[in-house]
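**Student:** model this:
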Amino acid sequence: MTLTATATDEFVAALREQSRRYHDRHPFSRRMNDGELGREQIRCWVANRFAYQAAIPRKDAAILANCPDREVRRRWIRRIHDHDGTADGEGGVEAGGIEAGGIEAGGIEAWLRLGGAVGLGREEMEDQRHVVPGVRFAVDAYVTFARTRPWVEAVASSLTELFAPDLMAERLAAFERHYTWIDPQGLAYFRARLTQAPRDSAHALEVVTEHCRTPETRAAALAALSFKCDVLWSMLDAIDHACADR
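**Tutor:** Predicted coordinates:
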């Protein structure tokens, strides 16, 4: 059974309603944005969050591998370039990208530079020695989900990007206001996501509404987005516990 336009609007509204479960409401995120974290706690968060940042291209590659739609693949592959950069040093977006001497290097590089800005060495970021088991488990679960579930469900799980721009804007303002010891150049990742996330979420929402036209597929998409919210929340649970005594 194909649903009506009204049902589609209700579906999109239900997807957006998942914002109530987004990790911006987590107590750790609230304390960070209120300027209540110490330097070691910020470093703990940056080091652990890198495990997620580093996994994003693998998640997107899994979606590409399962996706039979050429036009979707053509647009989705840009996400990998945004995070990995490319062999010739390009990546990110035309405006608001991650620039290094005029060359855009991608989101992973930007997060490594955030690590440097908070006092973490590149090697200790890249080898993920500070990543706690709960974060590692949540990240692996997300990549496995993208690899093993139907590709449209994996796309739906990415729709947390609908909620990301507000969080990124709030986080950027909070870091500039409360954590002035961090080199402002290290905050380039957040600035880039202000433009990347709306672009990416618009495409993902287009794909999900086009391909999820029955009650069953729409319920699966909602469950996928709920799962992704659980992944992000679980990561902060683990980080909050790890940072408690720092």
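
**Student:** from here on, contacts and neighbour counts on C-alpha atoms
**Tutor:** Will do.

**Student:** show me where this structure has helices.
**Tutor:** Assignment of helices within the chain using DSSP state H yields the ranges 5-17, 27-33, 39-66, 70-84, 107-118, 122-126, 133-148, 151-157, 164-178, 188-211, 215-243.

**Student:** And this one, please, so the two structures can be compared:
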Amino acid sequence: MTSPARTPAQFTADLHAYAEKYWHHHPFHLRLHEGELTADQLRLWIANRWYYQARLPQKDAAVIANCPVAEVRRRWTERIVYQDGAADGQGGHEEWLRLAEAAGLERTAVLDGSLLLPGVRFATDAYVDFARTRPWTESVAASLTELFSPDLMRRRLDAIKTHYTWIAPSGHGYFTDRPPVAAADAEHALGLVIAHCATRAEQDAALAALSFKCDVLWSMLDAIEHASEGTTESGPENAA
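**Tutor:** Prediction:
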């Protein structure tokens, strides 16, 4: 016997429950927030997180390509413009590259992928492939990790200002600008998932998609954590 569909309230609660799988619990993030990373470890994180940031517009383009609803496509396009910017020198990508430079990384070294870890590449590419091959509603559901991200980004900015003062303020922009945008995007995506996943099977698929995305993010940090083991840089950059 097929289980009945969840009520909107229950479905919403089940989606929010995945906060417990979100990567804010990962040991690497915990160490970042406590000021325990060396400068090289933080730079490794920044350089590898760039690859994820850079691939988001391609993921969002795949959502648009798979979606037959014009209204959804129009609104979802805003995500691409936010990251790529309306012109050169604008957008979330530019803000992340400024963070990299403020942390002492060469922009070219970030862009050319010379610091990219295979595990981060694999996890990120799996996410983009998911968006290309799965129904658009599942890809939208996977994006709902944004439900949990605004508070994490605010905490991260506080940690950078408190513990990593060697990072120039010019690198703070992404974490200042992104939380309200992420909250608005998450609210929109949640409404789409609740409205368009009407059957129990569709709801189950949406929950599985969100679980998959949590695994993608966790796997990225696993790769970075493993690569950063044994890094024991010393010096004024590491002073809290």
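
**Student:** The helices of the first structure into CSV, with extra columns for mean neighbour count?
**Tutor:** Shown next, in CSV, are those (neighbours: other CA atoms under 10 Å):
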stretch, mean neighbour count
helix 5-17, 14
helix 27-33, 17
helix 39-66, 20
helix 70-84, 17
helix 107-118, 23
helix 122-126, 15
helix 133-148, 19
helix 151-157, 25
helix 164-178, 17
helix 188-211, 18
helix 215-243, 19
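
**Student:** Adding distance to residue 99 of the first structure as columns, could you present those helices in a markdown table?
**Tutor:** Below are these laid out as a markdown table (distance: least, CA to CA, whole Å):
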| stretch | distance to residue 99 of the first structure |
| --- | --- |
| helix 5-17 | 32 |
| helix 27-33 | 25 |
| helix 39-66 | 18 |
| helix 70-84 | 12 |
| helix 107-118 | 9 |
| helix 122-126 | 18 |
| helix 133-148 | 27 |
| helix 151-157 | 28 |
| helix 164-178 | 17 |
| helix 188-211 | 8 |
| helix 215-243 | 27 |
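
**Student:** who wins for proximity to residue 100 of the first structure among those?
**Tutor:** Nearest of the helices of the first structure to residue 100 of the first structure, taken as CA to CA: helix 107-118 at 9.3 Å.

**Student:** how big's the offset between that closest one and the second structure?
**Tutor:** Compared with the second structure after fitting, helix 107-118 of the first structure has a mean deviation of 0.5 Å; criterion: mean CA distance after the TM-score superposition for the first structure.

**Student:** residue range for that helix in the second structure?
**Tutor:** Alignment of helix 107-118 of the first structure against the second structure: residues 92-103, by TM-score structural alignment.

**Student:** Could you do stretch 195-211 of the first structure as well?
**Tutor:** Following TM-score structural alignment, the partner segment of stretch 195-211 of the first structure in the second structure covers residues 180-196.

**Student:** Would you mind finding the match for residue 220 of the second structure in the first structure?
**Tutor:** In the first structure, residue 220 of the second structure lands on residue 235 (TM-score structural alignment).

**Student:** so how far is residue 119 of the first structure from the closest residue to its match other than its chain neighbours?
**Tutor:** Nearest residue to residue 235 of the first structure, sequence neighbours excluded (CA to CA, 6 or more residues apart in numbering): residue 135, at 4.8 Å. Going from residue 135 of the first structure to residue 119 of the first structure by CA to CA, to the nearest Å gives 21 Å.

**Student:** Over to residue 40 of the first structure?
**Tutor:** 9 Å.

**Student:** for residue 10 of the first structure, same thing?
**Tutor:** 46 Å.

**Student:** can you check residue 43 of the first structure too?
**Tutor:** From residue 43 of the first structure over to residue 119 of the first structure the distance is 7 Å, taken as CA to CA.

**Student:** was I right about the residue nearest to residue 235 of the first structure contacting residue 234?
**Tutor:** Yes: taking contacts as CA atoms under 8 Å, residue 135 of the first structure lies within contact range of residue 234: 7.4 Å.

**Student:** re earlier: other residues contacting the match of helix 107-118 of the first structure?
**Tutor:** With contacts defined as CA atoms under 8 Å, 6 or more residues apart in numbering, stretch 92-103 of the second structure is touched by 43, 46-47, 50, 53-54, 82-85, 106-107, 110, 166-174, 178.

**Student:** which ones are touching the nearest residue to residue 213 of the second structure once chain neighbours are set aside?
**Tutor:** Nearest residue to residue 213 of the second structure in three dimensions, chain neighbours excluded: residue 142, at 5.4 Å (CA to CA, 6+ apart). Contacts here follow CA under 8 Å, 6+ apart; on that basis residue 142 of the second structure touches 206, 209-213.

**Student:** now the first structure: which of these match?
**Tutor:** Of the contacts of residue 142 of the second structure, the ones still in contact in the first structure (both residues aligned by TM-score structural alignment, their matches' CA atoms under 8 Å) are 206, 209-213.

**Student:** Let me know the closest of the residues you listed to residue 198 of the second structure.
**Tutor:** Distance to residue 198 of the second structure, by CA to CA, is smallest for residue 206 among these, at 10.6 Å.

**Student:** Identify the residue of the first structure aligned to the closest one.
**Tutor:** By TM-score structural alignment, residue 206 of the second structure lines up with residue 221 in the first structure.

**Student:** Touching, its match and residue 149? I think so.
**Tutor:** No: here residue 221 of the first structure does not reach residue 149: they are 10.8 Å apart, not a contact under CA under 8 Å.
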